[in-house]
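Chemist: Have a look; sequence and predicted model below, questions after that.
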Amino acid sequence: MIDERIVENNIFSFATNELSQDAFICWCLNWINMPVRDDNESGRQFGSQFLSRLLNGAYDVSKVNRVYIFRQLLNIDVLVLVPELQAALIIEDKTSSQEHGNQINRYKCLLSKTFGSNQYNGLDIYQHLSEEKKEKQKKHDDTACWGAVNSIRWALRDEQKELDLSKYTIHTAYLKTDWFNDDDWNTVWELEKDPKTNTYVDGPEFLSLLLSCREWNNPILMSFVDYLSSKIRATIEHSCFWEYYKDIDGHIRFYIQDTAIAQRRFLQTVFNQPNHEAPFMTDLKQHIENIDDSHVYGRIDDVSHTHTIQHGSSFGTPWSLMHFWTRSLDRTVDADYWGFQNTNEDNLTVKPYMFWRIDKIKEGPVLSLRYYTWWEKGKEDNGENNTCSYKTRVYNYINDLISSSEKISLILADINKLYGNEANKGKVWSKGKLCKQYENTLLQFKLNKILIDWNDAAKRTEFISLIRELNEELTQEIEKVEWDIVRKGVLK
């Protein structure tokens, strides 16, 4: 039996960052290196099982007796070399963050260069740099690769440089113990003909792997099991966007104000975002109470009507947005989105970048329809120059289009009727006004009353139906507009 005090005073409740999780992953794999003894057998089997999963079952690892584990070599979270298989495994480990700066492709390219192989030489990891910065970065990377190959040869006792590293095949695994957002799914699925990763493991699958060895009763393993199961339960609990608590001042505060997972689940529910079931949740139900929710850990289907949901935070408060229509962002929209300056009106975005966004205002959580653009603020004109005049024109055009649509007006009136009463005569929705800022609100729905009544099945069903009808009508109206004519000021 495990001493209950170990579980209660769990080191992983304090060691929650990615470096601590890196260490646990290394500990799991390092059991392969333990001497062949009866008291090590369970650990060695577990390490081999874990390695096999991270290599996506591509090798028979049953005879592997030695792995070399490196942390932060070439900034890779965990690098595992398996000489008996001539395989190298890059593990990109995440707790709650996501890949950034094209990390995985960069690691593959640098490791390929370190090995002197051609496996990933074709990757261009410098394409976004100027010529001057490109040369500087290449010199820096060459030095890093030289240091890395020396570290590897020293660890493998290859002082005579007899080992041919170019024969090693590089594999990549993406492991994240928190829920996967759309950026995570793009990382592991984005290029199926040339995948960025060879395999991925999410929180429920990792927990399932650990539970498969629970008879081992290793206190470190079981402490992590306890920590991870608690984390998954908390994520599921916090995804319930309609649930609320009272803050220290007695004010109602919904989970949708505090967590991105609650915001994501709201957008999925209201806008009919399809979702796979997470395959490992069924197995976990046998061992962990209150973990029954495949919706939270399932991945979004990659189908034509699925919109990307993005997440971020503003001054520590999370926000989430869903693209208003499915289309790839063209160059000028990308420039607008990332805040680069467009000085020539001929190069300005033809289609406006619009989305539904969840965040909060002083009165509580809101669902907003927003229009995003980059405002070039001059010293004298307070933003009113040739660039901003176009963007003002687009905003006003969309606002007028929404106001003049009889069908949209009826839908909005029905939403107000649904949640109006004698005590609450104010509108659930309101129109925005133009400000010289990146995001401008077109429509805004206060969610307090809507979420308080969420367990009223009839109201909930009607609200969702009305929002989907509104979204469909808006999409049809906006897509009919000839935006190049609006841009030129011909259509006003």
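Modeler: Received it, and whenever you're ready, just let me know what you need. Residues are numbered from 1 along each chain as shown.
Chemist: CA atoms for contacts and neighbours, from now on please.
Modeler: Fine.
Chemist: If we go by neighbour counts, what in the helix or strand residue 400 falls within is buried?
Modeler: Element membership for residue 400, per DSSP states H and E: helix 386-404. Buried residues in helix 386-404, counted by 16 or more other C-alpha atoms under 10 Å: 387-388, 390-399, 402.
Chemist: mind giving me JSON lines with those residues and columns for distance to residue 184?
Modeler: Output for those, formatted as JSON lines (distance: C-alpha to C-alpha, whole Å):
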{"residue": "387", "distance to residue 184": "35"}
{"residue": "388", "distance to residue 184": "35"}
{"residue": "390", "distance to residue 184": "35"}
{"residue": "391", "distance to residue 184": "33"}
{"residue": "392", "distance to residue 184": "35"}
{"residue": "393", "distance to residue 184": "36"}
{"residue": "394", "distance to residue 184": "33"}
{"residue": "395", "distance to residue 184": "32"}
{"residue": "396", "distance to residue 184": "36"}
{"residue": "397", "distance to residue 184": "36"}
{"residue": "398", "distance to residue 184": "33"}
{"residue": "399", "distance to residue 184": "34"}
{"residue": "402", "distance to residue 184": "35"}
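Chemist: Use this one as the comparison:
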Amino acid sequence: MLEKNNLFSFATSELSQDAFICWCLNWINYPDEMLYPMAKDIFSKLLKEENLENEKVEILRQYKKIDVLVILKNSKKAFLIEDKTYTSEHSEQIKRYKETIKNDFKEEINDVKTVYFKTGFWFSDDYKTTIDENKVNIKIDRKNFLDILNKYRGKNPILDDYYEYFEEVTKQEEKEKNYFISKEELNQKKYWELNIAWSAISQYEFMRKIFPEGYIRSGRSIGGGVYTQYDILEKKIFPDTREENLPEDKRTYTVFWRIDSKDKIGSYISINFYTEHGKGDKKPRAREDEYIKLKEKIKKIIDDNFIKLEEVECRFYDYWEPNLLMVSLKNYLISQEKFDELIKAIKIIDEELRK
């Protein structure tokens, strides 16, 4: 917790950050003020726009739900800034907003640059958004932004509060990235107090250590707990459909690794079998025949490779997502040696299961 009474300890929403971004950029319209050079730095180093002499800059917040819209009237350019703190882009927001600007400013704007600006931790969804240059032209993360603000600390208390707040956020993230636990913690703490149980950042770092490449899905369950997933079988066995009353032998399924937690077991990593289903489907809700085949395949992989894991018993349940394999994590997080042992086993199982 910050020692001083910091404005941004309370102004934590994306709307608050929208206002701060607008405030920072708007100093470009005050060339005689102390923070004018800061705005100029943001435009030139982050937005790659240096020719601002005699430019008329208009800054709009929440124009048709667009977080920040910057219009350079003389050069007929616009910067569409999608601002995120702790969420990621959804529903093709940037693409839709760009079309809005093109339609609404046909005469005033010739060139629209899209900007993905996120000061929170970057997950796969964030990298997925910014990898497409046809959709996002510029990406700005916390370090990019703070590196510029750092030069102007001491010149304005609002700027100082913002910088100091995100210094603390960075420190907290570094703590959350650590999924290891000591034997003392293991004995003294409840499972839900451990980073791997409650922190999406910790789970993401854990999964990324196993799988350096590929898409990692981060989310929250209906009960509010965090989970993290990584696909094994990305191609579905049967044609995808959402028809009602879909016959059991036509239902598709996906298989993936999942980090999650539950009472009695604590945090675990599992292989889950999710069955696609229609709205009116009758029980049983999962492909039991395919489930059994995959479970037998996993058992054979483990036996053939002399893998010893602290497995939790799994069986077929009459619901959408039964576990094929479940391994309690607590005893694998007390040392690098135990962790490496687990990672080696997971990689063998994953490689063989994909064949």
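Modeler: Happy to help now that I have it. This is a predicted model, so every value here is computed, not measured.
Chemist: Kindly provide the TM-score of these chains.
Modeler: The TM-score (TM-score structural alignment, normalised by the length of the second structure) is 0.89; 349 aligned residues with a C-alpha RMSD of 2.7 Å.
Chemist: returning to that earlier point: for the helix holding residue 400 of the first structure, packing partners?
Modeler: Using 3 or more C-alpha pairs under 8 Å, 6 or more residues apart in numbering; DSSP states H and E as the contact criterion, the elements in contact with helix 386-404 of the first structure are helix 406-419, helix 457-480, helix 483-487.
Chemist: Pull the contacting residues for the closest residue in space to residue 333 of the second structure that isn't next to it in sequence.
Modeler: Spatially, and ignoring its direct neighbours in sequence, residue 333 of the second structure is nearest to residue 180 (4.8 Å; C-alpha to C-alpha, 6 or more residues apart in numbering). Applying C-alpha atoms under 8 Å, 6 or more residues apart in numbering, we find residue 180 of the second structure in contact with 333, 334, 335.
Chemist: Can you get me a residue count around the last one?
Modeler: In other words, residue 335 of the second structure. 13 (other C-alpha atoms under 10 Å).
Chemist: That one and residue 207 of the second structure, how far apart?
Modeler: Per C-alpha to C-alpha, to the nearest Å, residue 335 of the second structure is found 17 Å from residue 207 of the second structure.
Chemist: ditto for the second one
Modeler: In this structure, residue 334 of the second structure and residue 207 of the second structure are 17 Å apart, going by C-alpha to C-alpha.
Chemist: out of those two, which sits in the busier spot?
Modeler: Higher neighbour count among residue 334 of the second structure and residue 207: residue 207, with 21 against 18, using other C-alpha under 10 Å.
Chemist: Return the set of buried residues in the host helix or strand of the more buried one.
Modeler: Using DSSP H and E, residue 207 of the second structure maps to helix 200-210. Across helix 200-210 of the second structure, burial judged by 16+ other C-alpha under 10 Å covers 200, 201, 202, 203, 204, 205, 206, 207, 208.
Chemist: Please apply the same query to stretch 86-105 of the second structure.
Modeler: Applying 16+ other C-alpha under 10 Å to stretch 86-105 of the second structure flags 87, 88, 89, 94, 97, 98, 101, 102 as buried.
Chemist: same thing with stretch 146-163 of the second structure?
Modeler: Per 16+ other C-alpha under 10 Å, stretch 146-163 of the second structure contains these buried residues: 146, 148, 149, 152, 159, 160, 161, 162, 163.
Chemist: same question, stretch 170-189 of the first structure
Modeler: 170-185, 187-189.
Chemist: Next step: these restricted to helices.
Modeler: Among those, DSSP state H puts 182, 183, 184, 185, 187, 188, 189 in helices.
Chemist: Can you give me the end-to-end span of stretch 114-126 of the second structure?
Modeler: 14 Å.
Chemist: Was I right to think residue 252 of the first structure contacts residue 246?
Modeler: Yes. Under the criterion of C-alpha atoms under 8 Å, residue 252 of the first structure is in contact with residue 246, at a separation of 4.6 Å.
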